[in-house]
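**Q** After the sequence you'll find the predicted model.
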Amino acid sequence: MDVPVIVAGGGPVGLTTAFELQSRGVRTLLLERNPSTTRHPKMDVTNGRSMELFRRMGIAEKIRDVAVPRGNPMDVSWVTRLNEWELARFRYPDVESWREEIRANNDGSQPLEPYMRLSQVVLEPLLRGLLEESPLVEMRFGWAVEGFDDDGEGVTVHLREVATGRTERQRCALLAGCDGGGSIIREKLGYAWDGQYNVARFFMVHFRSEARDLLQRFGIAWHYQSPAGSTLIAQDDAEIWTLHCMLPEGADAAAIDPRQLAFDALGREFPIEVIQANPWSPHLVLANGYGRGRVWMAGDAVHQVIPTGGYGMNTGIGDAVDLAWKYAAILQGWGGPALLDSIEAERRPVGRAIVDASRLHMGVRLKIAQAYAPIIHDDTPEGAAARDAYGALIAELGNAENESRGIELDHRYRQSPIVCHECDEPEWRLRDYVPSTWPGMRAPHLFLEDGSAIFDRLGPWFTLVRFTDASAQPLLDAARERGVPVDLLDIRDAHARRIYERDFVLIRPDQHVAWRGDAMPEDPMAVIDRIRGARS
């Protein structure tokens, strides 16, 4: 083998996969066909679940240091146009205020980390820079994966240097396909998309401007939405902005003047430097397979969604962590044959959920658009009445796309072959995370009596949380015999025990629950074999 793992794709999902692998001691080669990190803004929020995972990697605060200032809010505002009237505003706290809310509501329903406003243009260079410091990671930008051969013993990957055409072969034990919507890995595996292509047509104008008298006329906001079909995203609350405008049917994108489009959408002319402008179309699709053998995929290679909700990249971060710890377990020798199969069993239902949720949120926006009438732009009593009614409709329809904790935190691995399942599944809600340690769920975040976060106390691999004085030795001995790394975490905290529901809770490296009980299992070895993928 030339290298244990090759990661195809150097976007946020590929970079996160490589970071997680190297944090587990796995030497990795990352290949990206583009010469540098992205110039396109794409994702503009990192949700609480992704920030929890980045915190576990030790880089959450480094990410916040390059993001929108911690003191800026995440408000979403609806306006007729920026030079006219505000219709409705959904207010969301800044990072520090959100931290206070999380600590005040210590009932297990909150994420450990607040959301973070952050453009992908900023995130990718940061992750790349962190990986450049790792002796375990080699990165080759400007190198494309052309194909691969999985012979059951390893994977031979065919590479091409884009600038020169020079070709090369590299041999690895495992290949991770994080190469985006046009994935060569998915194509070579023979998987197709299920779902709807080209849901709508948009034109993006990514620009620089200090005209905050217009662009922040109603104060700082993350998004300014217009029912006429445009969304303005504040990328840094200072000078970088991204405008997305829905194109009418039959519009010729090639004939669009990006500056004029921005002037028309936002209400007047203003100083502007266009950085990037292009048409684009979102999709609502899910791959009909996530991988097989020694080749598995994550991120946009397996799911693509409308940006409503910000689910694409954030789900990809979860995919990356899931794939990486399982690859590391295989390479360490204690991961069984069902461990790789669990990637699809666990993550594809999550992909289906975000496609469905994204479609649901888009439906809300379409209802708002369908109710649009030009009278809302009139400076008349009739126009004012129409604006009041329209604003009330927007408020009534709500902003679930930025409030759906169930989609973001409550991923349940119901069909997983590496979870010790139970009946009596707790209620699932779109907007709320219902805290539970039902096996397959993400464990609840809590602050303990000493002020520490329970997630910060978990070990790097499996952690057996014990709330009782009873012996945990049978399970620990079984894990030791199989070579499975399990840390014991003793907690004597009545509030935490109530939220965690059992005296013993076994938590995986990705903070999901693998097993729980009020006593040691009758067959501890069977539990260990199941969670390591040795039996289904």
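**A** Cool, the structure landed. Note that the structure is predicted; figures quoted are calculated from it, not measured.

**Q** okay, CA-based contacts and neighbour counts for the rest of this
**A** Fine.

**Q** can you map out the helices along the stretch 51-200 of the chain?
**A** Assigned by DSSP state H, counting those that start in this stretch, the stretch 51-200 of the chain shows helices spanning 60-66, 95-104, 120-132, 184-189.

**Q** Tell me which of those helices lies nearest to Gly391.
**A** Between Gly391 and the helices of the stretch 51-200 of the chain, the tightest spacing by CA to CA is seen for helix 95-104, at 26.0 Å.

**Q** hmm, back to that, Lys367 is nearest to which of the helices of the stretch 51-200 of the chain?
**A** Using CA to CA, these put helix 120-132 closest to Lys367, at 29.2 Å.

**Q** got the buried residues for the closest one?
**A** Gln120, Val121, Val122, Leu123, Glu124, Pro125, Leu126, Leu127, Arg128, Leu131 (16 or more other CA atoms under 10 Å).

**Q** one more structure, for comparison:
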Amino acid sequence: MNAATNADQVVIVGGGPVGMMLALNLAALGVCSTLINRETGPRWHPKGSTQNARTMEHYRRLGIVDAVRAVGLPRDLQTDVTYFTTLDGWELARLTMPSEGEKLAARAAAPADDQEVEPLYRCNQMHAEAVLFDQVQACALVDKRYGHECTSWREDADGVTAEIENLANGRRETIRGRYIAGCDGARGIVRQQLGYAYRGETPTMQPYLGGPMVSTYIRAADIPKVARTRCWQYWVVNTHIRANIVAVDGKSEFLFTTKLDRPDQEPDEARIAKAFRDAVGHDIAVEFVGHGTWTAGQFFVAEKFGAGRAWLAGDAVHLFTPTGGFGMNTGVDDAANLGWKLAAMVQGWGGAQLLDSYEAERQPVAFRNTGASKALNSNVNATPVAPEIGQTSAAGDAARRVAGEYLSGGRPEFASLGVQLGARYDSSSITVSDGTPPPADDLFDYRPSGVPGGRAPHVWIGERHEAGDSLFDRFGTGFTVLRLGRKPAKADGLLAAFAKKNVPVKTIDVDGAVARDLYERDIVVVRPDQHIAWRGNADPADAEAVVAQMIGQQKSN
């Protein structure tokens, strides 16, 4: 047994998108990690299809957004969501949404205060994971242990020790780190040893997205021809089947999802083929590539997100049904929040209260986002489906009109910018309040605000709206001090306090009125995860105390 003694690192268990993003966030701040994952590479089976606006901002911050945009749906594909009785039958409703190319063209022409610096992107999780995997493989600060399993771990006063096993040859090693992060899902070993339970609701049995589900990766190039349209999602709604067909590559590959009868039921290709035929309306050529089972209708949040030297992120702390596309994206935001705090602790500038702020900030967001997903899921299943919906008759016309009117109101599921960008940490011990009430939470509309605790409002600095033209592009990897207005205010006290505490910081002067109007103060401190920590019109009277609070070295008053 070999002993690894690199204590100044974070041990990450779970190499899915959340674990990889945590490793890359740590690396951006110069902190090493060991990434342990059972599989030898990313899983090649489609899952969620949405990289939301906040996730895309994190990709941009890490310098990988262009690589992700290169692997999603074709730029000319309209990302419409269309509902049918069967694909060869009646179209019930269509939610018209722009192609990726149209979104980027709109961004190029947007005003300086436009908040969608990186518009939501329809890209299947397996394609995004492949990009993250390549980035991790190229990162010298990440010790990659794919094809390994963490068999046990223990914590002591100085760090953690993890026992790992190479699944190919049985070779065992001991890995040492300052902290351990469980990004290995609901059944992961980190959460199991911590003994944390989930809080929430068991799945409700309902016509769709409630109970056991099967998602089948298929190749069926004739789907757009049969449906008489190209779009991103094809829904089938009738009296005997509800199914969803999502474009994976925008050409011939799709993910077909429908219900199973029982939780213990294994995917039966003959039954799935019949369900697919029922959804299409007649036989077409189809190749079944693979199947995955899962449970829909679950909305769970862990009772704790970590303690001491062990912390959790992603599915280890929250479980979603995919309505809204919030699951993986919430996990990516977890990684951004936890990453800089673990880096601060490893590098010695984080205070005793800093890691506790992770749960205080992210657990309310998890409850908020799972609640939004639950509400949207209920809407999907409340679709009125009369027995006559598939008939060629006046009654059939009426049934389809009623269903279509209901389904036409489903746009919020696909346009929830408030969920994507609106997470706030107002009550966090490391947010320095100035007494201004935050904007009201809205799941669908995002209102930029300079009130401490929220995402820093975005401003375009350059006219071309390209790489380097965003205010976000100029933020530092650590803290950023913004000095706003035509005559920048002095922030010498803050900068001296950051330097004294060895906190990485960068100063940016922005002289335009747009930024000053959005932030409403002359000086603003932005955290490494792009949330506002403090703002004011002059150096604080006790700058050292303010900086100490931001990094968890003292509790808020």
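**A** Looks like it arrived, so ask away. Keep in mind that this is a model prediction, so the values were computed, not measured.

**Q** Overlay the chains and give the TM-score.
**A** Here the superposed chains carry a TM-score of 0.95, computed using TM-score structural alignment, normalised by the length of the first structure; 532 aligned residues with a CA RMSD of 1.9 Å.

**Q** quick one on the thing from earlier: turn the helices of the stretch 51-200 of the first structure into TSV, columns for distance to Gly250 of the first structure.
**A** Converted to TSV, the helices of the stretch 51-200 of the first structure look like this (distance: least, CA to CA, whole Å):
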stretch	distance to Gly250 of the first structure
helix 60-66	40
helix 95-104	42
helix 120-132	31
helix 184-189	31
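
**Q** Mind listing residues that contact stretch 205-212 of the first structure?
**A** By CA atoms under 8 Å, 6 or more residues apart in numbering, the residues outside stretch 205-212 of the first structure that reach it are 41, 238-244, 258, 262, 270-278.

**Q** Just the terminal-to-terminal distance for that stretch.
**A** Length of stretch 205-212 of the first structure, first residue to last, CA to CA, to the nearest Å: 17 Å.

**Q** ok, now which ones touch Ser230 of the first structure?
**A** By CA under 8 Å, 6+ apart, the residues touching Ser230 of the first structure are Leu243, His244, Cys245, Met246, Ala265.

**Q** What is the burial count for the counterpart of Ile164 of the second structure in the first structure?
**A** Matched to the first structure by TM-score structural alignment, Ile164 of the second structure sits across from Leu159. Neighbourhood size, Leu159 of the first structure [other CA atoms under 10 Å]: 20.

**Q** which residue packs closest to Leu159 of the first structure, ignoring adjacent ones?
**A** Nearest residue to Leu159 of the first structure, sequence neighbours excluded (CA to CA, 6 or more residues apart in numbering): Val145, at 4.7 Å.

**Q** And for the one you found, the neighbour number?
**A** Neighbours around Val145 of the first structure, by other CA under 10 Å: 25.

**Q** Quick one: residues contacting it.
**A** Residues counted as contacts of Val145 of the first structure (CA under 8 Å, 6+ apart) are Ala8, Leu31, Arg33, Val157, His158, Leu159, Arg160, Ile184.

**Q** Please point out which of those residues the second structure shares.
**A** Contacts conserved in the second structure for the contacts of Val145 of the first structure, using both residues aligned by TM-score structural alignment, their matches' CA atoms under 8 Å: Ala8, Leu31, Val157, His158, Leu159, Arg160, Ile184.

**Q** Tyr519 of the second structure versus Leu104 of the second structure, what's the distance?
**A** From Leu104 of the second structure over to Tyr519 of the second structure the distance is 26 Å, taken as CA to CA.

**Q** the more surrounded of these two?
**A** Set Leu104 of the second structure next to Tyr519 and count neighbours by other CA under 10 Å: Tyr519 wins out with 23 against 17.

**Q** can I assume the more buried one is in contact with Arg455?
**A** No. Using CA atoms under 8 Å as the test, Tyr519 of the second structure is too far from Arg455 to be in contact (10.9 Å).

**Q** what do those two both touch?
**A** In contact with both Tyr519 of the second structure and Arg455: Ser449, using CA under 8 Å, 6+ apart.

**Q** the longest strand in the first structure is where?
**A** strand 167-177 (DSSP state E).

**Q** Next, the buried residues of it.
**A** Under the neighbour-count criterion of 16+ other CA under 10 Å, strand 167-177 of the first structure has Arg171, Cys172, Ala173, Leu174, Leu175, Ala176, Gly177 buried.
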